[in-house]
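Peer 1: Pasting the sequence and the predicted coordinates here, then a few questions.
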Amino acid sequence: MEQHRPQDFQMNEMDAMKEYATATVVSTAANFIMERDEAFTHTYRTYVRLREQGEIQLRFWFSNAVDSTWDKGAVARGGQFGGNWLIEAAFAADGGTGRDGGVPAQSQVPVTFGGSLTRLVRPGETFWSDPVEMDLPPNHDLAFTWTIASGSGRSVPYNTEQMLVTAYDAQGKHADEVEGDSFVPSENLLVMPAWIGYKKQGTRRMVFFGDSITQGVRTAKDGYEYWVARIADGLGAGYDIWNIGSGWARAYDASGNGAWLNKAKQGDQILIALGVNDIDIGERSAEELLGDLSTIVSLLKENNSAVDIILFTVSPFNFTGEREHIWRRVNEALRTSPPAGVSRVFDIAAVLSQPAPEEHRLRPEYMSSEFDPHPNGLAGAAVSEAFLKWYME
């Protein structure tokens, strides 16, 4: 079968995105891929809070590629294509407020693809749904449900991490089921479109491009208390916020110029917060990490010379030994001589770090647990407050 790079599809398709704003701050970046020994049919239902409710027109965009590398890349690597799979049915619905696995009767609206209820998906392909009209009451979630079928082998890219939203899944075809009796709670399994948009023109798209710390991992499920979500609340719906933070992601994933970076390229302003996993599991030197960040900035500028790029310092992650030295060298370089093309640097490390000489360590009150330096919801509040003040200067 003929293979295509994701860019081959996106260049024309992404023009449609200009008519829509990003509907949710939940990241659906893909960092893993389904791999089964046998054929399967499965249904997934996810509840997400939209930035605005009421009478809205939604569209869903899909990307059949892995965005970033998981662990050491034995299963999923940044830029890897998904397999062949079939969307058997998809629905958008009023998710209510209970998140109990069901949806209100008569609220489900079919999601179609060129008028068809089904869609065969090819490796590396990107594509749009048709527009979906909904009237979502205030403070109600959107529920997205779809049934996916595939043969054996690798198929659907998805996000695996601690769940930041409530989701359910069921064996078999249950996309049209409203009661939710067949569904069980999902764990570490977020199977969603790559982007959810609603028709809204004239907003500036800010793309937050980072790892699990950007994604919001280890904050409360359905709490929307991570710093990207809080920044979005602070700026209001007049700003289009797209969170493509991805657990275990690293700068060298993005520097490969694949599907993940092509998502970032859709921003008018791109905010890059990478480096923790490069230093940690990626075992990159300071020079390699800074080189990858420079490559990312260069590629973004080549795509759009007018794009505004904000770079974050690398968050403290309780590194020791050589990793601590790399973290210090990288942050010193970012503060004093960031890559050409960067307009400003936001010093997130200064917000989260302990006082010197322990600035490589996260403040204890910001730890998600005694042993886990992922920032918690309190840290999200601190970062968003500092960022909003800095951003508006």
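Peer 2: Thanks, I have the structure now.

Peer 1: contacts, neighbours, all on C-alpha from now
Peer 2: Noted.

Peer 1: so L311 sits right up against I272, yeah?
Peer 2: Yes: counting by CA atoms under 8 Å, L311 touches I272, with 4.9 Å between them.

Peer 1: which of those two has more neighbours?
Peer 2: More crowded of L311 and I272, by other CA atoms under 10 Å: I272, with 27 against 24.

Peer 1: Give me the three-state assignment for the more buried one.
Peer 2: Secondary structure state of I272, per DSSP: H, G, I helix; E, B strand; the rest coil, is strand.

Peer 1: ok, it to D308 distance?
Peer 2: 11 Å (CA to CA, to the nearest Å).

Peer 1: same thing with R119?
Peer 2: 36 Å.

Peer 1: Equivalent analysis for L142, please.
Peer 2: Relative to D308, and taking CA to CA, L142 is found at 31 Å.

Peer 1: Of the two, which one has the most company?
Peer 2: L142 (25 against 19).

Peer 1: need the contact list for the closest residue to that one other than its chain neighbours.
Peer 2: Using CA to CA, 6 or more residues apart in numbering and skipping residues adjacent in sequence, the residue nearest L142 is G95, 4.8 Å away. Residues near G95 by CA atoms under 8 Å, 6 or more residues apart in numbering: Y47, G102, V103, P104, H140, D141, L142, A143.

Peer 1: tell me which element W61 falls in.
Peer 2: Assigned by DSSP states H and E, W61 belongs to strand 54-63.

Peer 1: take the one below as the second:
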Amino acid sequence: MRAALLPAVVLLTVVACQSQAAEAPAEATAEPSGVVTWAASADRMADGVAGRSYRLVVHTSVGGTGVRVRLSNAFGDRPLTLDSVYAGLQKQRAELRPGSNRRLTFGGARTVTVPAGHTVWSDPLPGRLPAATDLVVSLHSPDAGGPASGHWMALQSSYATQGDHTAEESGAAWTIPTGSWFYLDAVSVRAPAGTGAVAALGDSITDGWQSTADLNRRWPDYLARRLQRTDTAVKGVANEGISGNKVLADGPGPSALNRLERDVLSQPGVRTVFLFQGVNDIKAHTGVTADDLIDGYRGIVERAHAAGKCVVGATVGPFKGWHEWDPAAEAVRQEVNTFIRTGGLFDAVTDFDRVLRSPYDPARMLPALDGGDHIHPNDKGMQAMADAVDLTALDCDSDR
């Protein structure tokens, strides 16, 4: 791990030419041509705090050059001004590796204003960032207010402070712990030609609930580690899971249908959409039928195919023992899974139900993989899911 971090220090200690312009509009920064290396779906958060800084720790997947970050005001009701944004490498907690913290610019300017409902990419930093790096993005807004955009269940310790301490590599000022990511929803790099990414569109299981915090043990994290060890063109992994999210209806986050463009199709280098969602629609007892859910899947697949992406569908896992389970919901789950396996809608299928279910009661999760609430897998279950993914299927034919 130390050996992997040393080249990253070289990357971020290269001094970029910094413009002295006061502010750049969001439209000034072009979309990157690289590959997403980290992502987290944004949702509406509590109101932003003026003068607050956040030091956000994220774990990347694919390595490359020209690191860029995407800042989100997707759920804001007013423009968001960020007057200081830095990227560095984590040493421990809020402390950064010496010499690694570098200012990010936006269209050459140090300050950017993101309109309500929009996102903006930074300019690239020079040099190379290795794969599987703990990258730290520090940002400050002088006048944040109204709903913040971010990801509340990060399962990763980040930090906050009042006042602008973004340029500091010391962690001394960062005394407010937070388990959420604010205003940051993606990081990209320029990877070798032909390198692609997979975006996992899901709910709390994909988001990692019941996996161990701060250790990157969500199933997409295990998948990213497998991809780094394998000779495959798909190397990037974007975790686009939101706890409680549904395919058909808004709730915690917009529905999968409504957030597909921003969270998945707009991410650079995404070659494959990995769709693992539906249990929240089924267990909510709102009258959703198997046909309703299949129609939702079909809408996602058609839009992904139109964008030139291929789609891997995953069967819905067992959840008997969860308080919303009943035989009627189980019947819908079984009908949906039969269609996923045999309906021919998807370019490839991963059978998470088969991986997770107990051989003694197929409606229930295998106890050794159960995180304790009978719907979310533990670390071992997360790894078993990632191990079940056919890596060659992630690079399927996307000529649509």
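Peer 2: Received the coordinates, thanks. As the structure is a prediction and not an experimental result, all values here were calculated from the model.

Peer 1: about what we covered before: what remains of the contacts of G95 of the first structure once you look at the second structure?
Peer 2: With the contact criterion set to both residues aligned by TM-score structural alignment, their matches' CA atoms under 8 Å, these that also touch in the second structure are Y47, G102, V103, P104, D141, L142, A143.

Peer 1: got those residues as JSON lines, with distance to V330 of the first structure and secondary structure columns?
Peer 2: Output for those, formatted as JSON lines (distance: CA to CA, whole Å; DSSP: H, G, I helix; E, B strand; the rest coil):
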{"residue": "Y47", "distance to V330 of the first structure": "38", "secondary structure": "strand"}
{"residue": "G102", "distance to V330 of the first structure": "48", "secondary structure": "coil"}
{"residue": "V103", "distance to V330 of the first structure": "48", "secondary structure": "coil"}
{"residue": "P104", "distance to V330 of the first structure": "51", "secondary structure": "coil"}
{"residue": "D141", "distance to V330 of the first structure": "40", "secondary structure": "strand"}
{"residue": "L142", "distance to V330 of the first structure": "41", "secondary structure": "strand"}
{"residue": "A143", "distance to V330 of the first structure": "42", "secondary structure": "strand"}
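
Peer 1: Please, a PyMOL command that selects the buried ones among these?
Peer 2: Command for PyMOL that selects the buried part of those, burial taken from 16 or more other CA atoms under 10 Å:
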select buried, resi 47+102+103+141+142+143
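
Peer 1: just to revisit the earlier point, pick out whichever of the contacts of G95 of the first structure sits closest to G247 of the first structure.
Peer 2: Y47 (19.7 Å; CA to CA).

Peer 1: circling back to that earlier point, redo the contacts of G95 of the first structure as JSON lines? Include distance to K173 of the first structure.
Peer 2: Putting the contacts of G95 of the first structure into JSON lines (distance: CA to CA, whole Å) gives the following:
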{"residue": "Y47", "distance to K173 of the first structure": "19"}
{"residue": "G102", "distance to K173 of the first structure": "15"}
{"residue": "V103", "distance to K173 of the first structure": "16"}
{"residue": "P104", "distance to K173 of the first structure": "19"}
{"residue": "H140", "distance to K173 of the first structure": "25"}
{"residue": "D141", "distance to K173 of the first structure": "23"}
{"residue": "L142", "distance to K173 of the first structure": "20"}
{"residue": "A143", "distance to K173 of the first structure": "17"}
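
Peer 1: that older thread, moving C-terminal of the strand holding W61 of the first structure, what's the next helix or strand?
Peer 2: strand 85-96.
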